[in-house]
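S.K.: Got a sequence here, can you build the structure:
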Amino acid sequence: MLERFNKHIIQNLPFLKESKLLIAISGGIDSVVLMHLCRAANFKFALAHCNFNLRGKESDADEDFIVQLADDLEIEVFVQNFETETYAKTQKLSTQMAARELRYNWFNDLATQLKFDYILTAHHADDDLETFLINLTRGTGLEGFTGIPIINNNTVRPLLPFSRLEIEAYANDNNLKWREDSTNASTKYLRNKIRHEVIPVLKDINLQLLQTFSQTQAFLKDSKAIIDDRIDDVSDKVIKDITEFEIQFDISEIKKLSHPKAYLYELLKVYGFTEWNDVFNLLDAQSGKQVFSETHRLIKDRDYLLLSDLNTEDKQQVITISECDDKIKTTAGVLFFDEADAIFGKDANRIFVDKKKLKFPLTVRHWQEGDYFHPLGMKGKKKLSKYFKDEKMSLLDKEHTLLLCSGDYIIWVIGKRADSRFKVTDKTKKIIKIELK
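M.R.: Sure, this is the predicted structure:
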């Protein structure tokens, strides 16, 4: 196996030879074998062990084993203890997901602080098959069947081409010692149930299961590459615009596609949506209809679907501006207040007002139904809702629009239109320039 491992590194991961590595080691056979292979290959590495405090004395014994192993081999080791169950409860995660999150957050912190180039984990071919079957039982798109990536950002999995049987044979041939996790024998967890009850049956049916599975995954990866190329082409036609707040998808272009629902899935899957029937139904829904993921919102707005981050901004928040303030930070940018000698330059992000007409403190707030103003350059008043419609502003543009107000009166629809009631006239004695940057 060492010969195959070295060949695999030279062909596929040659950069590891010259890198500073951090090996995630649990004490189990997989990570112990990975560590010994890296040592035999003369890699430069340290070890990182997580004690999740989930198995009492057994967890502590794993930690002691790793510390002693590192000491015997004169390898630097880092150990971190976690209160995993407490973290799982506070973050509302399963114990397994909590452990995963804690583990990778710590590994990445170590890598950043101590300048490790890559983190190595001991995932192997059987892990890849188990993950495939787990995704199959839960439901997934094509990406769920293409396997654990051998390289994912700064995480590298050098053992992915090797089977559990090969790893066990190497450990036994080299008289290696490791720790057995008692929970691995339990079928309480889905992965263990698949490992102990499903995969043995599949291997009885096909003795070359891992090899044929690897071939199938290669075909799936090729298919995914073709789909990704097609999605790139479609995106150029379907995405109408990308602004600070939203991505606009042209509904008419989506409907021209042969399978709109499938394309919507490929275009939007990275944003966490799961209710794909609801997403598809937005194409023919009334304006204002919305679908949410945990992180994003998709809203129907006339001829477009608008994708945005979930807006956690408090729409009721009011910013107060005193007469002595010369700048105020808002979600739209920073407002600057300066005295001016005259009006100069036309710019949507700059207005000039008569200071005498201002009633301090001024306020900045979001627009509300029923708001109206007197647009500069027009006679009479106009409802903001009508102004937004005439300006063809999207629902999300409206949501992010802020108003600068003096008492109950709107001074400025910020960045868009000033109110004529505060304009500078020939009777103005003090001019205030208000600028958004």
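S.K.: When you work out contacts or count neighbours from here on, use the C-alpha atoms and nothing else.
M.R.: Noted.
S.K.: Show the contacting residues for the closest residue to Pro375 other than its chain neighbours.
M.R.: Spatial nearest neighbour of Pro375, chain neighbours left out: Asp419 (4.9 Å); criterion: Cα to Cα, 6 or more residues apart in numbering. Counting by Cα atoms under 8 Å, 6 or more residues apart in numbering, Asp419 makes contact with 373-376, 410-413.
S.K.: Ser59 versus Thr86, what's the distance?
M.R.: Thr86 sits 16 Å away from Ser59, going by Cα to Cα, to the nearest Å.
S.K.: Name the residue in the two with the higher neighbour count.
M.R.: Taking neighbours as other Cα atoms under 10 Å, Thr86 and Ser59 compare with Ser59 leading, 18 against 12.
S.K.: Could you also give me the structure for this next sequence, so I can compare it with the first?
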Amino acid sequence: MPFLKGQRLLLACSGGVDSVVLAHLCVAEEMDVALAHCNFNLRDEESDGDETFVRELASKLKVEVFVKRFNTEQYAEKKRLSVQMAARELRYQWFDEVLQTKGFDYVLTAHHADDSLETFLINLSRGTGIDGLSGIPEVNEKVVRPLLSFSQEEILDYAKNNNISWREDSSNASTKYLRNKIRHEIVPTLKELHPTFLRNFLNTQHYLQQTNDLVNHHLGELRAKLFEQSDGVIKIPIAELQKLQPLESYLYGLFKEYGFTEWNDVKNLLTAMSGKQVFSQTHQLLKDRDCLMLSKIKNKVKGTYTVSLDIDTSELPIKLKLEEVGALEEQGKNVVFLDKEKLNFPLVLRNWEKGDYFYPFGMQGKKKLSKFFKDEKLDVLSKEKQWLLCSDNKIVWVVGKRADERFKVDDSTKQILKITQFT
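M.R.: All right, here's what the predicted structure looks like:
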């Protein structure tokens, strides 16, 4: 992989034959590489032996080494994960940390062709789409796998022919784990079917990946056409989505990168009542009249804040400036002029609530905020983010939208308060 030349590389080294061979190859190619070893403390003295081996390997190869010890079982219990998934999560979290703090460009892992076959069979047994059948990617953001085109047999032959020593992980021999069962019982049988089975499989997987690339290219064009982004929210017209066939496949493809993998949840949202929403780990998808509204999940800024003339407005969830002025100036949605003597300080900044009403500036009589929002064509997400500035229990300003008639400047006004919202 020519693009790795000149880059700072962090090589994940367990002490097994695959990662040790990769370390030797990188040094032979004079790459700027350091070793990173995870001690998961799962095999007592054997885990410590692996750590010692990797430290000695780094010394022999004259490269830097980073070692991290984990209490993997405790982490797995806390996060309710399998030990294998906990170890994977811990490993990649640490790699990211080392990349950021030590200035490395990429993480190298020693996955090979047999690993890709095993992953394919695991995904196939659990049920998967084309993504799960396309194999382990050679490059996935900052993770690079240079040995994917080589078989386990080829790597072993290289190690033996070059007198390279390595550590055997005793847990790899156990068939109680699904991957090991596939590795020791299923893959050998498949290879017996045809002498070039692994190479044929890699070719097939390559074709699947090309097909997947075509699908993703089409979906990207479709997102560019249908997904309209504004102020951090993506709006998607439901009528256009419903024209797509097969609908379930399109919905899965369009929304999977936002964490929505249950396409029936998204499909049901198309015909749900306005205000209905579903969540992924990172995003929310909301039905709002004739559109879906897609946005990142954020910690909602809720609460009540007091606002006085001398307050440091940096403490507020929105930026406000309060100042006394001698005369009216041009007024807009983000600027209001109020009769200061009609206000009781401190003012209160809060979120809107059901049942709220105010007296819209320039109109006679009161109006429920819910009706005002409907007339303003505010979507549900915009309503959630709306702030009110109040005096006692009376709304002074629907911030950024409309002032209240009761606090307007008139002929009897002696002191004018100007409030500006900055975006």
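S.K.: Any buried residues in stretch 66-81 of structure 2, and which?
M.R.: Judged by neighbour count using 16 or more other Cα atoms under 10 Å, the buried positions of stretch 66-81 of structure 2 are 66, 72-73, 75-76.
S.K.: Dump the residues you listed into JSON lines; add distance to Thr271 of structure 2 and secondary structure as well.
M.R.: Conversion of the buried residues of stretch 66-81 of structure 2 to JSON lines gives the following (distance: Cα to Cα, whole Å; DSSP: H, G, I helix; E, B strand; the rest coil):
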{"residue": "Phe66", "distance to Thr271 of structure 2": "53", "secondary structure": "strand"}
{"residue": "Thr72", "distance to Thr271 of structure 2": "45", "secondary structure": "helix"}
{"residue": "Glu73", "distance to Thr271 of structure 2": "44", "secondary structure": "helix"}
{"residue": "Tyr75", "distance to Thr271 of structure 2": "41", "secondary structure": "helix"}
{"residue": "Ala76", "distance to Thr271 of structure 2": "39", "secondary structure": "helix"}
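S.K.: And these, which is closest to Ser412 of structure 2?
M.R.: Nearest to Ser412 of structure 2, judged by Cα to Cα, of the buried residues of stretch 66-81 of structure 2 is Tyr75 at 68.2 Å.
S.K.: Chain neighbours aside, what residue packs nearest to that closest one?
M.R.: Nearest-residue entry for Tyr75 of structure 2: Ala86, 6.6 Å, with adjacent residues in sequence omitted and distances by Cα to Cα, 6+ apart.
S.K.: Can you name the residues that contact that neighbour?
M.R.: For Ala86 of structure 2, the contacting residues are 72-73, 75-76, 79, by Cα under 8 Å, 6+ apart.
S.K.: Equivalent analysis for Val413 of structure 1, please.
M.R.: 401-404, 419.
S.K.: Try it again at 6 Å.
M.R.: Going by Cα atoms under 6 Å, 6 or more residues apart in numbering, Val413 of structure 1 touches Leu403.
S.K.: Aligned to it, what sits in structure 2?
M.R.: Under the alignment (TM-score structural alignment), Val413 of structure 1 maps onto Val398 of structure 2.
S.K.: and if you look at Phe45 of structure 1?
M.R.: Alignment note (TM-score structural alignment): Phe45 of structure 1 maps to Val33 of structure 2.
S.K.: three-state assignment of whichever residue in structure 1 pairs up with Ala87 of structure 2?
M.R.: Using TM-score structural alignment, the partner of Ala87 of structure 2 in structure 1 is Ala99. Using DSSP: H, G, I helix; E, B strand; the rest coil, the structure places Ala99 of structure 1 in helix.
S.K.: just Arg230 of structure 1 next, same as before
M.R.: helix.
S.K.: number of nearby residues for it?
M.R.: Using other Cα under 10 Å, Arg230 of structure 1 has 12 neighbouring residues.
S.K.: That one maps to what in structure 2?
M.R.: Arg230 of structure 1 maps onto His218 in structure 2, by TM-score structural alignment.
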